[in-house]
Each structure stands twice: as structure tokens, then as C-alpha cells.
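> my questions are about this predicted structure, shown below with the sequence.
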Amino acid sequence: MLYYLFIWLDKQFDIPGAGVFQYISFRTAMAVILSLLVTTVYGSRLIRILREKQVGETVRNLGLEGQMQKQGTPTMGGIIILLGILVPTLLFAKLENIYIILMLVTTVWMGIIGFIDDYIKVFKKDKQGLAGRFKIMGQVGLALIIGWTMHSHPGIVVREEVTLPVTSASPLEIHQHGTVPYFTQNVKSTKTNIPFYKNNEFDYSKVLKFLGGDYQKYSLTVFMLFVILIITAVSNGANLTDGIDGLATGTSAII
């Protein structure tokens, strides 16, 4: 929101310094600083409020050494993380960017699932929380939305080297490799970048190459399965790690 405000001020009144908001490096730095302020200043206050309201963690006694020390630890701390993500993003990001939209939808969606889980544990006194099948349903539902959007949205493209003539209307860029010119263009593609793979490129449609010449028409199915796998694995992996004395914070920072 601040991005749009300062861009408007720069265009209308030519205010010195207002144009700096067009640079993503500046907005990124400001978002990081604001996120730190939100989580440190308001995080401690939220924890204090949760303690006063006796919104604490209920621990099942499994006979593990030291596990009961977590009894009463303030839960619903994910609210701090949500604020640290959502507030800077809403203020400094280009909200029409499809990647920003998907990130916001994902954050809020998974935050709601986590809130319901904690609410059941704390206020309904059910140590199991939200049933696992409902968590999986929520994760798969989100994955279907993200997968379909990424596959069909015209703004989600991959820059690839192309040969003339081209069928896409997107602009061509001319490059020079020695004395040989070549062209690149933003196109819809079934490729993605992953580490530890040849050229860091993985074409998920080729998983079904054994079906013959028409295998690419099934690329959406393969892509959706990959998205479901990634979202459910990352979400549940983070949840399991967080259950081990809050280790999710450290691993998330490394990632």
C-alpha cells in the first residue's frame, strides 16, 4: 500500500525521495526491518497477553524426559509470524503481482488451519487438535488452487531460448553468444528449476514420456501431483519439526 502511495506522490507532486519505492531492493530492506520490529516489539506483548489469558500448550505425557516443562507454554504464537509476514508484504509489495497474491493466499490459508488446530487444543481441551484428515484436505485444497493458478495464469512464465518463427506474442530478446545471435522469450512451460539436477531444469511433463507422443497433454496432472506433494510435505514437515521444542524457526531460517 505504501508502494502505491509513494509512487502516486512521486508522479503527482514529484516529492524528492518518493521514487525510491520503485526499487525492489529498498522495499525488501524496509520490509525486513518492519518485520523485525513487528515480531520483536509486538511479539513479546502478544506472548504476555497469551500468558495472562492462560492460552498455553497442553502436553501429552509420553514419559519423555523434560517434556512436561512445555506444559503451559503460550501457543498460537503463529500469529506473530503471520503479522511479521503479512504487514510488511501489504505495505511494500506490488499487490497485483500473481506471486505475491499466491503467497498471501497460502499464508492466510495455512494460518487459518493452524489457528483452528490451536483453538481446538486450547479452548476445546482436545489434545489431538484438528483431525489429520481435515488438515490434509485443507492442504490439498490449497495445492489444487495454487497448481491450477500457476499452470494457467499468463503471468507465470519461464524465459527460454526459442527459435524463429515463434507462436507466442510476448516480446523477443536478442542475445549474443560469441558471434552467434540467439533469442529468448517468456513462454508457458512445463519446466521448473530444482537443485541437484542436470542444468537445474526439470520438465515434469517428461515423467509420462513413456506414454508416447501425446504425453505433454497430461502435464497438468503431473504438475498438480507435484504441487500437492510439496505443499503437504513442507507443511507437515514444518509442523512436526515445530513440535520438537520449536525447531521450526531455525530450520525455516536456514531454508
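That came through fine.
> going forward, measure contacts between C-alpha atoms and count neighbours the same way
Noted.
> next one: the nearest residue to R159 once chain neighbours are set aside from V158, what distance?
Counting by Cα to Cα, 6 or more residues apart in numbering, N186 is the residue found nearest to R159 once chain neighbours are left out, at 4.3 Å. Distance, N186 to V158, using Cα to Cα, to the nearest Å: 5 Å.
> these two: who's more crowded?
N186 (20 against 16; other Cα atoms under 10 Å).
> got the contact list for stretch 35-46?
Surrounding stretch 35-46, the residues in contact under the criterion Cα atoms under 8 Å, 6 or more residues apart in numbering are I80, I81, L83, G84, I85, V87, P88.
> buried sites along that stretch?
Of the residues in stretch 35-46, S35, L36, V38, T39, G43, L46 count as buried by neighbour count, 16 or more other Cα atoms under 10 Å.
> closest to A238 among these?
T39 (19.4 Å; Cα to Cα).
> tell me where the chain has strands.
Applying DSSP state E to the chain gives strands spanning 158-162, 172-177, 180-187, 191-193, 201-203.
> center of the chain, which residue is that?
M103 (4.5 Å; Cα atoms, centre = their mean).
> please, where are all the helices along the stretch 101-250 of the chain?
132-152, 219-242, 248-254 (DSSP state H, counting those that start in this stretch).
> let's have those in CSV, adding distance to W109.
Converted to CSV, those look like this (distance: least, Cα to Cα, whole Å):
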stretch, distance to W109
helix 132-152, 7
helix 219-242, 12
helix 248-254, 18
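> can you put the ones you listed in a markdown table and add mean neighbour count and distance to S25?
Formatted as a markdown table, these follow (neighbours: other Cα atoms under 10 Å; distance: least, Cα to Cα, whole Å):
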| stretch | mean neighbour count | distance to S25 |
| --- | --- | --- |
| helix 132-152 | 16 | 25 |
| helix 219-242 | 16 | 28 |
| helix 248-254 | 11 | 20 |
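> and here's the other structure:
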Amino acid sequence: MIVFLFNYINKYYSGLDILSYLIFRAVNSLLTALFISLYMGQNLIIWLKKLRINQMVRDDGPKSHFNKHGTPTMGGLMIITAVIISVLMWSCLSNIYIWYLLIIFIGFGIIGFVDDYLKVIHGNSRGLLARWKYFWMSIISIIIVLLLYFAGKNTPLTQLVIPFFRYMPQLGILYVGLAYIVIVGTGNAVNLTDGLDGLVIVPTIFISAGFAIVSLLTSNAIFAHCLHLPYIENTNELVTFCTAIIGSSVGFLYFNIYPAKVFMGDVGSLAIGGALGTIAVLLRQELLLFIMGGIFVIEACSVILQVSSFKLLGYRVFLMTPIHHHYELKGWPEPLIILSFWIISLILFLLGIVTLKMR
């Protein structure tokens, strides 16, 4: 929105060129989202408490979680609001990728909102039935993926970037399946990880920062050629979306850090996961997301392994899943688990950045 205004002003006064520069807008996108989330935070918490929108604690979960009963949930609303306002203000709205991201981000957020709302209304931790959650996530994802496929068929947009290798195979129709799995899978993986105070939000900041860097490199023909990345036009605007996620996440962390004053809820975790998966698809960095988002992968795989082993062998590999609950039941203090996962996430983020050069 502001980009159009700056471009109009530049026709009459060229001294304000800096206002339309991408880096300037990216920094302002981050700061805008940060201030909005900080401003909303306390008021949102008070409002949620008045409406008694509290976290439903699993009966079969760690006993330490019973102390969290009554803590407001759906705090992800501040993240969604901050990101949307910031992106609409500082992104170039003629860029179709921004609109694809907003559709996934808002669509997944609505699904998460319904899930959280049903949990509060019925007073249990089940919420929206899994099959309906997957159904609506799939519908939204498939529409966006098909639009991307038909617009970028047999171009760099449908290539697969393999870390540590220069070979980038053309996926063809397989692109649709991979993109769908990444978007829906990331949404669910982030949702599964959101079980401890601040556990999800810090890895989200690292991954968003990594994708902001990749967006700048991929949209520059010279950098893309030097690093053996696919050159994809117009992906530079994804930087403003990434920085908006970073800013809103830092603001939310202020209220969500242990002991949390508010929980993210599915409304936030599904929206963030869907957005990160979509950014990875747009940048052709699905495998990089697999590396940098390794915490999310581990959490999701622990659930898959637990369910599979119990159904096939009648044996539970972990005391409880997702895996962070396993360590809670083993006696690890919650802050230690959170900090350990943050450190692992930082290491994976740095490893992901290194892969951009090692080819």
C-alpha cells in the first residue's frame, strides 16, 4: 500500500527514493509487526480472560501442565493481525506471491480459529475433527499449488533445489504433490510442536530469517547464478513477509516466554506453519525447510513413529508424544527442554545457511 504512495511521490520528488527500497521496507515491516503485537498483547490477554477463552489441558498429559489450566489461548491472533497489517502496509501488493501467502496464512488461521473455538465451547482438547481440519487445509493448499504449477510449469518455479548439489531436477507434475505435502505437513508439524511455552516461536524466527536471506539471493540473477540457485523473479517481496513474521513473533514471545501469559493456539500455529511451508515452495527450498525446521520434523516424526509402532507392534517408543512431552515425563524441567530445542534450532538454521554455499 505504502509502496504505491511512495512511487507516486517519487514522480514529483525523487529525494524520497529510499522509502521504496526493499531493505527499508523490510525493516519497517519487522518494526511495524513488532509494535502492533506488543501493543495488542496485554489488551488481548485481558479480553481473552474476560471471555474465558482458556487453554484446555490434556488429561493424559504431564501433570505439570495442570498448572497452566486457565491460561488464555488464541494468542496467535496478535501474530496474524500484526503480519497482515504490516504486509499490507510495506509489501508491493501487485506481487501475486504476497497474495498467495496471505490466502494460505489467513485460511489456515481461520481453520485454527475454528479448532480453538470448538475446544473452548466444548471444554475439551479435541476441537475440530482431524479429518475436517485436513480437508480444509488440503482444499486451500491444492488451489494455491495448482495456480503456481500452471503459472510456472517447466520453469525454475517447478525445479527441486537439493542442498550440497548443483543438480536441480525439473519435477513436472510431481511438483504439485511435493508442494502440497510441504504446505500441509509444515502446518501440522508446527501445530504439533506448539506444546511448551515459546517452543515454536523461536525456531519460527530463525526459519523466517533464513528465508528472508534466501529470498534476496533467489531474486537476484547474479547471486542466484553464483550460488547455483534457481533465479525466480519477484520473490524479493517475500522478504517483507518474512520480516513481518519475525517482528510479530518477537512481540508474541514477550508474552509467551516461560511462564507464558498467553498461548498461541491452533489459530497461530497453523497459520505460521502454512506460511513457512508456502514460502519454502515459492523459493524452491523445501529441503532447506526440512533442515532449518528440523525441530518441527522431529516432533512430527515422533508422533508418526509412536502411532505406527503401537498399532503394528503394540509397543510405545516414547513415554508420550510429541517428543517434548517425552522429556517432560522423564523429569526434565520445562525451561531446559525449551532452551535445548532452541539451541538445536539455531544450529539447524546455521547449517541451512551453510548449505547455500556448499554445492
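Nice, thanks for sending it over. Predicted, not measured: the structure shown is a model, and the values here were computed from it.
> any idea what the TM-score is?
Put the two chains on top of each other and the TM-score (TM-score structural alignment, normalised by the length of the first structure) is 0.75; 207 aligned residues with a Cα RMSD of 2.0 Å.
> quick one: contacts for the residue lying closest to P181 of the first structure once chain neighbours are set aside?
Counting by Cα to Cα, 6+ apart, P181 of the first structure lies nearest to H175, which is 5.6 Å off, once chain neighbours are set aside. Residues in contact with H175 of the first structure, defined by Cα under 8 Å, 6+ apart, are P181, Y182, F183, T184.
> residue in the second structure matching H175 of the first structure?
In the second structure, no residue is paired with H175 of the first structure, using TM-score structural alignment.
> ok, E65 of the first structure next?
In the second structure, E65 of the first structure lands on K63 (TM-score structural alignment).
> likewise D242 of the first structure?
By TM-score structural alignment, D242 of the first structure lines up with D194.
> how much space between its match and F6 of the second structure?
39 Å.
> kindly report the same for L350 of the second structure.
36 Å.
> which of those two has more residues huddled nearby?
F6 (18 against 15).
> quick one: that one and Y21 touch, right?
No. Taking contacts as Cα atoms under 8 Å, F6 of the second structure lies outside contact range of Y21: 9.9 Å.
> picking that back up, between the contacts of stretch 35-46 of the first structure, which sits nearest Y99 of the first structure?
Nearest to Y99 of the first structure, judged by Cα to Cα, of these is I85 at 14.3 Å.
> what's the counterpart of the closest one in the second structure?
Using TM-score structural alignment, I85 of the first structure pairs with V83 in the second structure.
> show me what contacts the residue nearest to that match when sequence neighbours are not counted?
Distances taken as Cα to Cα, 6+ apart place A244 nearest to V83 of the second structure, at 5.2 Å, with adjacent residues excluded. Residues near A244 of the second structure by Cα under 8 Å, 6+ apart: A26, S29, L30, L31, T32, A33, L34, A82, V83, S86, V87.
> how about 6 Å then?
S29, L30, A33, V83 (Cα atoms under 6 Å, 6 or more residues apart in numbering).
> which bit of the first structure covers the helix or strand harbouring it?
Taking DSSP states H and E as the criterion, the element that holds A244 of the second structure is helix 238-256. When the first structure is aligned by TM-score structural alignment, helix 238-256 of the second structure has no counterpart there.
> gap between that helix and the chain center?
Distance of helix 238-256 of the second structure from its chain centroid, counting by Cα atoms, centre = their mean, to the nearest Å, is 10 Å.
> do you have the strands of the stretch 251-359 of the second structure handy? List them.
Using DSSP state E, counting those that start in this stretch, the stretch 251-359 of the second structure contains no strands.
> would you map the helices across it?
Going by DSSP H, counting those that start in this stretch, the stretch 251-359 of the second structure shows helices at 265-282, 286-292, 294-313, 323-329, 334-355.
> what does the fourth one correspond to over in the first structure?
Residues of the first structure aligning with helix 323-329 of the second structure are absent, taking TM-score structural alignment as the criterion.
> try stretch 111-122 of the second structure
On the basis of TM-score structural alignment, stretch 111-122 of the second structure is assigned to residues 113-124 in the first structure.
> show me what counts as buried in the matching stretch.
Across stretch 113-124 of the first structure, burial judged by 16+ other Cα under 10 Å covers I113, G114, F115, I116, D117, D118, Y119, I120, K121, V122.
> what's it in contact with?
D126, K127, G129, L130.
> that older thread, PyMOL command for the buried members of the contacts of stretch 35-46 of the first structure?
Remark: buried members of the contacts of stretch 35-46 of the first structure, expressed as a PyMOL selection using 16+ other Cα under 10 Å:
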select buried, resi 80+81+83+84+85+88
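> between the contacts of stretch 35-46 of the first structure, which is closest to I145 of the first structure?
I85 (20.8 Å).
> give me the distance between the residue nearest to the centre of the first structure and L86 of the first structure.
With Cα to Cα as the criterion, M103 of the first structure and L86 of the first structure are 10 Å apart.
> and T39 of the first structure, by the same measure?
11 Å.
> ok, now G63 of the first structure?
From G63 of the first structure to L86 of the first structure the distance is 39 Å (Cα to Cα).
> what about these two, which has more around it?
A direct count of neighbours by other Cα under 10 Å for G63 of the first structure and L86 places L86 higher, at 15 against 8.
> so which bit of the first structure is stretch 139-146 of the second structure matched to?
With TM-score structural alignment as the criterion, stretch 139-146 of the second structure aligns to 141-148.
> what sits up against the matching stretch?
Contacts of stretch 141-148 of the first structure (Cα under 6 Å, 6+ apart): M224, V227, I228.
> dump the residue contacts of the first one.
It refers to M224 of the first structure. Shown in contact with M224 of the first structure (Cα under 6 Å, 6+ apart): G147.
> translate it into the numbering of the second structure.
Under the alignment (TM-score structural alignment), M224 of the first structure maps onto V176 of the second structure.
> alright, calling it a day.
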